[in-house]
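[1] Fold the following, please.
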Amino acid sequence: MIYSRMIKKTVLLPILLASFVVFSQEKMLTKSGTITFEASVPSFQPVMGTNSSVTFVLNPVTGEIASLALMKGFQFEMALMEEHFNENYMETDKYPKAIFRGQIEGFDTNNLTQDYKDYIIKGKLELHGKSKDIKATAKITKTSSRITIISDFGVNASDFSIPIPSLIKYKLDDKVKVQMIAVLKQS
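    Just a heads-up that it's a prediction; the model follows:
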């Protein structure tokens, strides 16, 4: 009986480890994706931040996609703007990250080529303690072992209860334009 259990464990453990290795090889990853946002209003100083250390993970078999951006990773042209972003608006000590989890509709790596194709990505964006459904168009291409995803979409600051003082409300657009670029490779 004990010998039988040892054999089962001896056989089962390598099988489980092998399945984890195979599953982990399926994922594609980057830790240097870029997200840029702009909340500028014409005639005023541009309000734009960029984070080039965003993690993106893609399961090429299922089309599931996820990303994680640390909010303090956003950089601005002016240090004062970055300070206000972190302390007053995004409250990054309290809400340190933005997370997106979603699905690329109709995704099939066999249909990808060097030419960009349009896909729809649907999912949930968690930001500033709130969660919101997002639907965006993405351009996706595959070159050798890399998949590139580019998407532009908009979110409303008010949907995430991001506080904008009335004194400067006229200088910031509630509709924030977001662009993301990720070049993913086998992890």
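
[2] can we go C-alpha only for contacts and neighbour counts from here?
    Fine.

[3] Excluding its own residues, what touches the longest helix seen in the chain? List them.
    If you go by DSSP state H, the chain has its longest helix at helix 2-26. When contacts are defined by Cα atoms under 8 Å, 6 or more residues apart in numbering, helix 2-26 is touched by residues 59-61, 186-187.

[4] Check the gap between Pro96 and Gly129 for me.
    10 Å (Cα to Cα, to the nearest Å).

[5] just so I have it, where are all the helices in this structure?
    2-26, 79-84.

[6] Which among those helices is found nearest to Ile150?
    Evaluated over the helices of the chain, closeness to Ile150 peaks at helix 2-26, with 20.8 Å, by Cα to Cα.

[7] List the buried residues for that closest one?
    Under the neighbour-count criterion of 16 or more other Cα atoms under 10 Å, helix 2-26 has nothing buried.

[8] mind checking how far that helix is from the chain centre?
    33 Å (Cα atoms, centre = their mean, to the nearest Å).

[9] how much space between the residue nearest the centre of the chain and Ser52?
    Centroid-nearest residue in the chain: Ser67, 2.8 Å away (criterion: Cα atoms, centre = their mean). According to Cα to Cα, Ser67 stands 12 Å off from Ser52.

[10] Next, the second sequence, to be compared with the first:
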Amino acid sequence: MTKTGEVRFEASVPSFEEVKAENKTTTVVLNTGNGDIAALALIKGFRFKVALMEEHFNENYIESDKYPKATFKGNVVDFDVAKLSENEKEFTIKGTLELHGKSKKITVPAKIRKTEDGIHLTSYFTVNSDDFDIEIPKMVSNKVSKQVNISLDCTLK
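    The predicted structure is shown next:
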């Protein structure tokens, strides 16, 4: 497990100010016996370059007082800790992402390898803000993408 997993997201649109944030306090737990995996990110843990953007994200988009966390519960398909090495191996993770009070089943790719510090896991995937009833105000709809690119990077110890 780790409590310092890094989750980043980006919903930028070309020619406009970048819309991206990072959370370096994501908890991720992997059961090496059966491949079950769970992650929890506190919404207010996401940091933006622009403070006003962070405020709008928390108050208007994600409503972090009402929906304080994002969670994922799933399974790394065909996971076998004995077959891990220093070389990255590609896996598929299937599970349910819960965000903004909505749940959606997702299937995402992951790369996993053994390191001196533990098990290193990375994943890159895209979700649609509409799937989680996240409304983007008309006034900025051409500046914020509904397709949100997400990355996870963590070392489980």
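
[11] before we move on, the earlier item: and Ala39 of the first structure, which of the helices of the first structure is closest to it?
    Closest to Ala39 of the first structure of those, according to Cα to Cα: helix 79-84, at 12.1 Å.

[12] Which residue range of the second structure does that closest one align onto?
    Aligned by TM-score structural alignment, helix 79-84 of the first structure falls on residues 51-56 of the second structure.

[13] now stretch 157-177 of the first structure: how far from the chain's centre is it?
    That offset, for stretch 157-177 of the first structure, works out to 22 Å (Cα atoms, centre = their mean).

[14] what's the matching range in the second structure for that stretch?
    With TM-score structural alignment as the criterion, stretch 157-177 of the first structure aligns to 129-149.

[15] swap in stretch 15-25 of the first structure?
    So stretch 15-25 of the first structure sits over no part of the second structure, by TM-score structural alignment.

[16] now do stretch 53-63 of the first structure
    Stretch 53-63 of the first structure covers residues 25-35 of the second structure once aligned (TM-score structural alignment).

[17] what's around the counterpart of Thr36 of the first structure in the second structure, how many residues?
    In the second structure, the residue paired with Thr36 of the first structure according to TM-score structural alignment is Arg8. The local packing of Arg8 of the second structure (other Cα atoms under 10 Å) involves 17 other residues.

[18] so who does Arg8 of the second structure touch?
    20-23, 150-152.

[19] which ones among the residues you listed are found in strands?
    In strands, judged by DSSP state E, the following of those are found: 20-23, 150-152.

[20] and Tyr95 of the first structure, how far is that from Met78 of the first structure?
    22 Å.

[21] Once you drop chain neighbours, what's closest to the alignment partner in the second structure of Thr113 of the first structure?
    By TM-score structural alignment, Thr113 of the first structure lines up with Ser85 in the second structure. Closest residue in space to Ser85 of the second structure, ignoring its immediate chain neighbours: Lys114 at 5.1 Å, by Cα to Cα, 6 or more residues apart in numbering.

[22] if I pick the counterpart of that neighbour in the first structure, what's in contact with it?
    Alignment note (TM-score structural alignment): Lys114 of the second structure maps to Lys142 of the first structure. By Cα under 8 Å, 6+ apart, the contact set of Lys142 of the first structure is 112-115, 148.

[23] Quick check on the contacts of helix 2-26 of the first structure: which are buried?
    59-60, 186.
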